[in-house]
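Visitor: give me a model of this one.
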Amino acid sequence: MTFVRLPAVALLLAFAAPGSAFAEDNGHGPEIAAQSWSFAPPFGTYDRAQLQRGYRVYKDICANCHSMRLLSYRNLGEPGGPEFSPKAVEVLASQAQITDGPDDKGQMFQRPGRPADHFRSPYPNEQAARAAHKGALPPDLSVMAKARPGGPDYLYALLTGYREPPEGFDLAKGMHYNEAFPGHQIAMRNPLVDGAIQYTDGTKPTVDNYARDVSAFLMWAAEPKLEERHKLGARVMIFLLVFAVIMYLAKRAVWSRLHARDHAHTA
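Guide: A predicted model of the protein is given here:
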């Protein structure tokens, strides 16, 4: 696996709130194209292989700057998610060095991660994170897919939206042109390049697949119970359909008796 380390401003600016100091919004946000997702309502489900690939993209790229404090490594093996095997979850957790303690001497120490640990944050505290990003705090990605209008469609569009600026566009120094970002100017360079991560399941290592996979993974992180909600919705719809049929038949039975009685009285 190829490990890609991004510069200090990396993904922080990619997920910065529209209208921030990093972009000029003219009041009309860019049009975000709707993508085809396996988890789309009303009955969609997550693609397990896609979520596993998306975790790899997050781990090797996004995790250099962003935390996911609401997730634990054990969540990667739970039903409805990537569903890594218990052994794989242990291995993934052990790859992170977690600060623990104090020990018998009152000292903090580093140890391999365990499945029960929360995802390791790239910085020990908020102050360190701000210092590394010139005062800006990298947002946590746990619910990012639900926090931005367009959700995974926006994340995908952002990560694949880097282009050369059109002729006549006034691009500020140090900024990059992005079709999906409000104002089209973003301080982060393109974080994804073809071949940065080698997939092991035969999926092509392209920017399009990286962006699609990590967007799906962030959607699962933000809504891990989506499949349960879809199943509940299906049961409710079936119940309402059956109930409507029963009520229709009951109505016909009641009105047929009333019509028969009225006909007998007028006869």
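Visitor: rest of the way, CA atoms for contacts and neighbours
Guide: Noted.
Visitor: can you tell me what sits against stretch 37-47?
Guide: 80, 81, 82, 216, 220, 226, 227, 230, 231, 233, 234 (C-alpha atoms under 8 Å, 6 or more residues apart in numbering).
Visitor: of the residues you listed, buried ones?
Guide: Applying 16 or more other C-alpha atoms under 10 Å to the contacts of stretch 37-47, the neighbour count classes 80, 81, 82, 216, 220, 226, 227, 230 as buried.
Visitor: who are the packing partners of the helix or strand hosting the fifth one?
Guide: When secondary structure is defined by DSSP states H and E, residue 220 falls within helix 207-222. Taking 3 or more C-alpha pairs under 8 Å, 6 or more residues apart in numbering; DSSP states H and E as contact, the helices and strands that helix 207-222 lies on are helix 48-60, helix 144-147, helix 152-159.
Visitor: the same query, at a cut-off of 10 Å, please.
Guide: Helices and strands touching helix 207-222, by 3 or more C-alpha pairs under 10 Å, 6 or more residues apart in numbering; DSSP states H and E, are helix 48-60, helix 144-147, helix 152-159, helix 226-266.
Visitor: quick check, nearest of the buried ones among the contacts of stretch 37-47 to residue 12?
Guide: Using C-alpha to C-alpha, the shortest approach to residue 12 within these belongs to residue 216, at 18.7 Å.
Visitor: for the closest one, give me its contacts.
Guide: Going by C-alpha atoms under 10 Å, 6 or more residues apart in numbering, residue 216 touches 37-39, 46-47, 50-55, 145, 151-153, 155-156, 210, 222.
Visitor: mark which of the residues you listed are buried, thanks.
Guide: Of the contacts of residue 216, these count as buried by 16+ other C-alpha under 10 Å: 39, 46-47, 50-55, 145, 151-153, 155-156, 210, 222.
Visitor: also this sequence, please, to line up against the first:
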Amino acid sequence: MSSVFRGQVLKSLVVFGSQYRRLSTKQGCPRAKTILLSTLGVIGAGAGALLYALENAYVEASYADLAHAHHQPWTHDGWTQALDHASIRRGYEVYKQICKACHSCQYIAFRNLVGVTHTEEQAKAEAAEVMVRDGPDETGEYFERPGRLSDYFPSPYPNENAARYANNGSYPPDLSLIVLGRHGGEDYVFSLLTGYVPAPAGVVLREGQHYNPYFSGGAIAMGKLLEDDAIEYTDGTCATAAQMAKDVATFLRWTSEPELDDRRQMSIRLCLWFTVASALMWFFNRHKWISMKSRKLAYKPVAK
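Guide: Next comes the predicted model:
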């Protein structure tokens, strides 16, 4: 049960206790029953508060052994800021050439790239590079065909067991929602990709493991993949390790919320519309209805 849900339960218990006590008092409910119900409400509220405190303590303890991911000056920070689409495209290139070999991105289709990082023709060309299993056909057989815009990014492994077998028992997570699913978001992704250091004294790593203080436990199966000039950007940007980490973190921020820019635009328009509507309501209330609200009705008997 999440902390938000527990907070809502706590509020509901308090409101229920107060409302029930008020109603029971008005309807002549016995005082003993009222006291019992009030006591149960207080106990429930106390239990909810205790669970909330325990959950916060558990979360803090879970991240106590991790290095804190420092906040980076992202260009999309802020309510009125949009994602850097050039960085998203470069991040897609990093994902395609480095991350795609192990990690899937199953909730993103090639059509999502249109108008964001690629034109429609470019996105079709990207999709055509992938062979997709389709069928059955008229004869009942499955076949492979070039990808289409409607197809989703393929997984590098046919199933989870194959993924674990290829990675010494570790399962590479899907990256579609990784930014929303990790504490720190894109700051965590950037820090993890650039935070590989030699293991400190006393830390024993098994074969195939690497030390990263930003990963839970410190031991991570994924090695350091981002090295300077590991890839070549199509726009000519210098492909340093930090630049690639920044771009792929921005790309994963977009995959987690492809509608982020549209939602922010809509919120700005709604705020402007509500501002205009509020001004119009004030004007009509002040200048059109004030005469109706302030009029005085007087009875004047007809003189005989």
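Visitor: same list (the contacts of stretch 37-47 of the first structure) but as a markdown table, adding distance to residue 63 of the first structure.
Guide: Putting the contacts of stretch 37-47 of the first structure into a markdown table (distance: C-alpha to C-alpha, whole Å) gives the following:
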| residue | distance to residue 63 of the first structure |
| --- | --- |
| 80 | 22 |
| 81 | 19 |
| 82 | 17 |
| 216 | 16 |
| 220 | 16 |
| 226 | 24 |
| 227 | 26 |
| 230 | 30 |
| 231 | 32 |
| 233 | 34 |
| 234 | 36 |
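Visitor: counterpart of residue 61 of the first structure in the second structure?
Guide: Alignment note (TM-score structural alignment): residue 61 of the first structure maps to residue 98 of the second structure.
Visitor: mind listing the strands for the stretch 1-150 of the second structure?
Guide: Ranges of strands in the stretch 1-150 of the second structure, per DSSP state E, counting those that start in this stretch, are 131-134, 143-146.
Visitor: could you dump these into a markdown table and include mean neighbour count and distance to residue 103 of the second structure?
Guide: Below are the strands of the stretch 1-150 of the second structure laid out as a markdown table (neighbours: other C-alpha atoms under 10 Å; distance: least, C-alpha to C-alpha, whole Å):
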| stretch | mean neighbour count | distance to residue 103 of the second structure |
| --- | --- | --- |
| strand 131-134 | 14 | 17 |
| strand 143-146 | 13 | 21 |
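Visitor: closest one to residue 58 of the second structure among the ones you listed?
Guide: Of these, nearest to residue 58 of the second structure by C-alpha to C-alpha is strand 131-134, at 43.6 Å.
Visitor: average offset between that closest one and the first structure?
Guide: Taken against the first structure, strand 131-134 of the second structure registers an average deviation of 1.3 Å after superposition, with mean C-alpha distance after the TM-score superposition for the first structure.
Visitor: what range in the first structure does that strand sit on?
Guide: Counting by TM-score structural alignment, strand 131-134 of the second structure corresponds to 97-100 in the first structure.
Visitor: off-centre distance for that stretch?
Guide: 26 Å (C-alpha atoms, centre = their mean, to the nearest Å).
Visitor: what does it rub up against?
Guide: Counting by C-alpha under 10 Å, 6+ apart, 107-114, 117-121, 124 sit against stretch 97-100 of the first structure.
Visitor: hmm, 6 Å instead?
Guide: Stretch 97-100 of the first structure is contacted by residues 108, 109, 110, 111, 112, 113 when judged by C-alpha atoms under 6 Å, 6 or more residues apart in numbering.
Visitor: so can I have TSV of the helices and strands packed on helix 207-222 of the first structure showing distance to residue 103 of the first structure?
Guide: Listed next are those as TSV, based on distance: least, C-alpha to C-alpha, whole Å:
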stretch	distance to residue 103 of the first structure
helix 48-60	29
helix 144-147	36
helix 152-159	42
helix 226-266	41
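Visitor: deepest of the ones you listed, which one?
Guide: Mean neighbours per residue, mean count of other C-alpha atoms under 10 Å, is largest over those for helix 152-159, with a mean of 24.
Visitor: ok, residue 117 of the second structure touching residue 87?
Guide: No: using C-alpha atoms under 6 Å, residue 117 of the second structure is not in contact with residue 87; the gap is 8.9 Å.
Visitor: residue contacts, the most centrally placed residue in the second structure?
Guide: Geometric centre of the second structure, nearest residue: residue 180, 3.1 Å, by C-alpha atoms, centre = their mean. Not one residue lies near residue 180 of the second structure by C-alpha under 6 Å, 6+ apart.
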